[in-house]
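Chemist: Just the structure for this:
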Amino acid sequence: MIRNIQTIIPGVATSDGAGVKLRRSLGGQQQVRLDPFLMLDEFSSNDPNDYVAGFPAHPHRGFETVTYMLEGHMLHEDHLGNQGHLKTGGVQWMTAGRGIIHSEMPQQVSGAMRGFQLWINLPAKEKMKPAGYKDIQVEDIPQVTLLNGGSVKVIAGSFENRGQTIQGPIQGITTAPLFLDVHLPPDTQFEHRIPKEQNAFVYIYEGDLELGSPMKAIPKQAAVVLGDGDQLFVKAGAAGAQFIVLAALPLHEPIVQYGPFVMNTRTEIEQAIDDYQNNRFVVS
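Modeler: Below is the predicted model of the structure:
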């Protein structure tokens, strides 16, 4: 059964960190989420004034952050001693767990800075697990060439192609996330099975795309939430299309968010604030 459009969540211009300009679709309002996805930001600018101040040291607890760099160079550092250079095509996958304090600072003062940051919720039983960090270089992300001349980068989950299963570098997560970056030539089609149990959405960042059956055009820079079914079916327009596909198992748990802390109860949020203010993140 082909999945059709359920909801369109436009990206809204905003800023975060020390003034980095971006567009936020999921998470633009706290109730506008797609379990287990909490937030999706797209940052894209050729003007260093829009990004050079970066994201100085700040805390997180209770979820995972994924930064995918389409173009540019940022440096990740955290209180656990991790350091990673996030360059064009690379991914940073960070599990905040019980607490992490990190920064993401641009390592350039000119040129384009472009990419995405995604927040994925953790189940209640994992929210207080030790924090972790994985730096994934572009050469460690499988890229599949399609018969129609398109390509698929498999960041998380798996992709079936010509009888082979291509596994992304991120596996073994409770919500079983799928993260694909798909590039299609003009007027070509793309299909991918997404289990009906998973929530899923598509986000176009270049070109034009139609989706579903019957086909309907979908806007750029918006999270296009997919309805029931088990098959994604899209067609690129005359300019081709570049888009990301996200899917994961929902948690069906209460969400209480206070800025960079996402827990299940208000009491847990108050504890997170107290732990951060009293330097318990640093010693955890």
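
Chemist: C-alpha only now, for contacts and for neighbours.
Modeler: Noted.

Chemist: which residues touch the residue positioned nearest the centre of the chain?
Modeler: Geometric centre of the chain, nearest residue: Leu118, 2.9 Å, by CA atoms, centre = their mean. Residues in contact with Leu118 (CA atoms under 8 Å, 6 or more residues apart in numbering) are 37-41, 65-67.

Chemist: 7 Å - rerun?
Modeler: By CA atoms under 7 Å, 6 or more residues apart in numbering, Leu118 lies in contact with 39-41, 65-67.

Chemist: Go through those and name the one nearest Ile100.
Modeler: Nearest to Ile100 among the contacts of Leu118: Thr65, at 11.1 Å, using CA to CA.

Chemist: what helix or strand does the closest one sit in?
Modeler: strand 63-71 (DSSP states H and E).

Chemist: hmm, who's touching that strand?
Modeler: Contacts with strand 63-71, where a contact means CA under 7 Å, 6+ apart, come from 86-97, 112-122, 127, 262.

Chemist: Show me the residues you listed that map onto strands.
Modeler: Members of the contacts of strand 63-71 lying in strands (criterion: DSSP state E): 86-87, 91-95, 113-121, 262.

Chemist: Let's see this one next, to set against the first:
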Amino acid sequence: MSQPTPVDQNTETVAHSRNVERLVAGQPTSDGAGVRLTRVITQHLQRRLDPYLMLDAFGSDNPDDYIAGFPNHPHRGFETITYMIAGRMRHNDSRGNEGILQNGGVQWMTAGRGIIHSELPEQEAGVMEGFQLWLNLPANEKMGEPAYKDIQNDDIAEIQPNANVKARVIAGTSHGVSGTIQHPVTQPLYLDIHFSGPGHFRQSLKPDHNAFIFVYRGAVAVNGKNIPLKHMAILENDPQADGVVIETDDAAKLILIAGRPLKEPIAQYGPFVMNTQQEIIQAVTDFQEGRLN
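Modeler: Alright, predicted model coming up:
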């Protein structure tokens, strides 16, 4: 892993931090061929957290919880961002792409008009932990060309704004450092923030962007509101707020996600996310008749 780049903590000036609107506890479930996971963003939160459609957190040292993986399945109309904290997963898809997602790496896949892929473990023991986030595509990009990008651990920028805090910049920009992924329409921000001890982290946010935090180690606080382990905090949209200040008295880890809402209709049926029911029917038909890939 490359050394984090020291940055001036004053680069991100936040005069008025957002508050926590509400806390959400993830719901245990399973997906794929029986992979156990925690679903943090469900369909009833899609409008509130637009452009984000789903967030799954997975983590286990029991191979029975993950060994079956995610055999071939289709997608259309959105992007999947898989961030592997620990473990190894192999990706194959109908476009001929293949890659290994491993410790600290990210797989960013744009389903566009359609892709069929599989994600299967490359390990039979040990810890597998990470997140999968679904990011919506604007209507005029839903039927675009599918794309796939593997971002290895060493290619992810890391910053260190102070002694006890570092952050991995997966997408967007923080403290003047840009991540590998930039999207001009949804403008995703994806940070993995690590506290080794007491400290604070400031991040500027556009007032109209939706944002949330998910804590996966320890606990943190925003404006005095405690965010416990394995909870998502939806950050309040406040026209007077220009960012968020995250604080903790101990070691903690969290992801901070934000993005520009599309404000478009959302029609979802399983792995297909379009704008109308008719488009969903067409996606199912295309898949059944072998036209998705």
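
Chemist: TM between them?
Modeler: Remark: TM-score between the superposed chains equals 0.94 [TM-score structural alignment, normalised by the length of structure 1]; 273 aligned residues with a CA RMSD of 0.9 Å.

Chemist: Quick one: map Ala211 of structure 2 onto structure 1.
Modeler: In structure 1, the residue equivalent to Ala211 of structure 2 is Ala200, according to TM-score structural alignment.

Chemist: contacting residues around that match?
Modeler: 225-226, 246-248.

Chemist: what about 6 Å?
Modeler: Residues near Ala200 of structure 1 by CA atoms under 6 Å, 6 or more residues apart in numbering: 226, 246-247.

Chemist: just His73 of structure 1 next, same as before
Modeler: 86-87, 106-107.

Chemist: Look up how far Glu289 of structure 2 lies from the counterpart of it in structure 2.
Modeler: In structure 2, the residue paired with His73 of structure 1 according to TM-score structural alignment is Arg88. Counting by CA to CA, to the nearest Å, the gap from Arg88 of structure 2 to Glu289 of structure 2 is 33 Å.

Chemist: Kindly report the same for Pro184 of structure 2.
Modeler: Using CA to CA, Pro184 of structure 2 is found at 34 Å from Glu289 of structure 2.

Chemist: Over to Asn153 of structure 2?
Modeler: 38 Å.

Chemist: Kindly report the same for Val220 of structure 2.
Modeler: Val220 of structure 2 is 49 Å from Glu289 of structure 2, by CA to CA.

Chemist: cool, and Gln107 of structure 2?
Modeler: 28 Å.

Chemist: So the two - more neighbours on which side?
Modeler: Shown here are Gln107 of structure 2 and Glu289; by other CA atoms under 10 Å, Gln107 has more neighbours (21 against 9).

Chemist: follow-up on the earlier one: out of the contacts of Leu118 of structure 1, which end up buried?
Modeler: 39-41, 65-67 (16 or more other CA atoms under 10 Å).

Chemist: if I look at the aligned residue in structure 1 for Asn226 of structure 2, how far off is Phe179 of structure 1?
Modeler: Residue correspondence to structure 1 (TM-score structural alignment): Asn226 of structure 2 is matched to Ala217. Applying CA to CA, the value for Ala217 of structure 1 to Phe179 of structure 1 is 22 Å.

Chemist: next one: Phe159 of structure 1
Modeler: Taking CA to CA as the measure, Phe159 of structure 1 falls 10 Å from Phe179 of structure 1.

Chemist: Next: Gly17 of structure 1.
Modeler: Gly17 of structure 1 is 24 Å from Phe179 of structure 1, by CA to CA.

Chemist: more neighbours, those two?
Modeler: Phe179 (20 against 16).

Chemist: And the more buried one, what's its match in structure 2?
Modeler: Using TM-score structural alignment, the partner of Phe179 of structure 1 in structure 2 is Tyr190.

Chemist: Repeat that for Leu246 of structure 1.
Modeler: That one, Leu246 of structure 1, aligns with Ile257 by TM-score structural alignment.

Chemist: returning to that earlier point: the strand or helix carrying the match of Asn226 of structure 2: average distance to aligned residues in structure 2?
Modeler: Element membership of Ala217 of structure 1 [criterion: DSSP H and E] is strand 216-218. Overlaying structure 2 shows strand 216-218 of structure 1 at a mean distance of 0.9 Å from the equivalent residues (mean CA distance after the TM-score superposition for structure 1).

Chemist: after that strand, next one along is what?
Modeler: Next element after strand 216-218 of structure 1 (DSSP H and E): strand 222-226.

Chemist: OK, contacts around the equivalent of Gly69 of structure 2 over in structure 1?
Modeler: Using TM-score structural alignment, the equivalent of Gly69 of structure 2 in structure 1 is Gly54. By CA under 6 Å, 6+ apart, the contact set of Gly54 of structure 1 is 18, 105-106.

Chemist: Write a ChimeraX command that selects only the buried members of these.
Modeler: Entered in ChimeraX, the line below selects the buried ones among those, by 16+ other CA under 10 Å:
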select :105,106
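
Chemist: Tell me which of the contacts of Gly54 of structure 1 fall in strands.
Modeler: 105-106.

Chemist: List the buried residues in the strand ranked longest in structure 1.
Modeler: Counting by DSSP E, the longest strand found in structure 1 is strand 231-248. For strand 231-248 of structure 1, the neighbour count (16+ other CA under 10 Å) marks 231-237, 240-248 as buried.

Chemist: From the contact counts, what lies against it?
Modeler: strand 178-184, strand 189-193, strand 199-211 (3 or more CA pairs under 6 Å, 6 or more residues apart in numbering; DSSP states H and E).
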